[in-house]
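Student: my questions concern the predicted model and sequence given below.
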Amino acid sequence: MKAVLIFATLFIFISMLLNAFRNRGKLDDKANRAVAGLAGSMRFFVYGLLFFVGVVCLAVAYQSWRAAP
C-alpha cells in the first residue's frame, strides 16, 4: 500500500511539473500535445487509484462492522 501511495504522489508531482512547463510556453506544439495526453492519463490513473482505495476502505469497514458482536 505504501508503494501505491508513493507512486500516486510521484505521478501528481510529475504532472504538476509538466503542467508548469506547458503554462510557461517552453514546449513546442508536438511536445505540448504529448504532455497534455500524459497528464490526462496520469490524472485518470490517480482517480482510479483513489476509487480503488475507497472501495478497499469500505470493504474493510464493512467486515469490521459485521465481525463486531
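Tutor: Perfect, I can see it now.

Student: contacts and neighbour counts: CA atoms only from here.
Tutor: Fine.

Student: helices or strands next to the longest helix seen in the chain in the packing?
Tutor: The longest helix of the chain (DSSP state H) is helix 29-67. Counting contacts by 3 or more Cα pairs under 8 Å, 6 or more residues apart in numbering; DSSP states H and E, helix 29-67 packs against helix 2-24.

Student: now the angle from the longest helix of the chain to helix 2-24?
Tutor: Counting by axes from the mean of the first three to the mean of the last three Cα atoms, to 10 degrees, helix 29-67 points 150 degrees away from the direction of helix 2-24.

Student: okay, pairing it with this:
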Amino acid sequence: MFWIAVILIVGMGIGHDVLRDRNKRIIKERELSLKEQELHNEQLRLEVEKTKLEAATRYQQYLEYEEERKEQA
C-alpha cells in the first residue's frame, strides 16, 4: 500500500511538470502570435499612411494642373 501511494505521488508530480511545461510553451506561442499580429497591424497602418500621402500628392498635383489651366485660358 505504501508503494502504491509513492507511485501515485511521483506520477502526479511528473504529470504536473508536464502540464506546467506545456502551459509555458502555449503561453510563449501566444505571445509570439500576438507580436506577429502587432507587427502586421503596424505594417497595415504604415500602408494606409503611405496611401494617404500618395492621394494627397496626386490631389495637390491636380490642383496645380487646374490652376495652370485657368491661367492659360
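Tutor: Noted; the coordinates are in hand. Remember, predicted model here, so these are calculated numbers, not experimental data.

Student: TM between them?
Tutor: Their TM-score after superposition, calculated using TM-score structural alignment, normalised by the length of structure 1, is reported as 0.60; 43 aligned residues with a Cα RMSD of 1.2 Å.

Student: just to revisit the earlier point, against structure 2, where does the longest helix of structure 1 fall?
Tutor: Aligning helix 29-67 of structure 1 against structure 2 (TM-score structural alignment) gives residues 13-51.

Student: check the mean deviation of the matching stretch from structure 1.
Tutor: Compared with structure 1 after fitting, stretch 13-51 of structure 2 deviates on average by 0.2 Å (mean Cα distance after the TM-score superposition for structure 1).

Student: check the offset of that stretch from the chain's centre.
Tutor: Chain-centre distance of stretch 13-51 of structure 2: 8 Å, with Cα atoms, centre = their mean, to the nearest Å.

Student: list the buried residues for it?
Tutor: By neighbour count with 16 or more other Cα atoms under 10 Å, stretch 13-51 of structure 2 contains no buried residues.

Student: again with stretch 11-22 of structure 1
Tutor: For stretch 11-22 of structure 1, by 16+ other Cα under 10 Å, it's 11-12, 15, 18, 22.

Student: residue 5 of structure 1: which of those residues is nearest?
Tutor: Using Cα to Cα, residue 11 comes nearest to residue 5 of structure 1 of those, at 9.8 Å.
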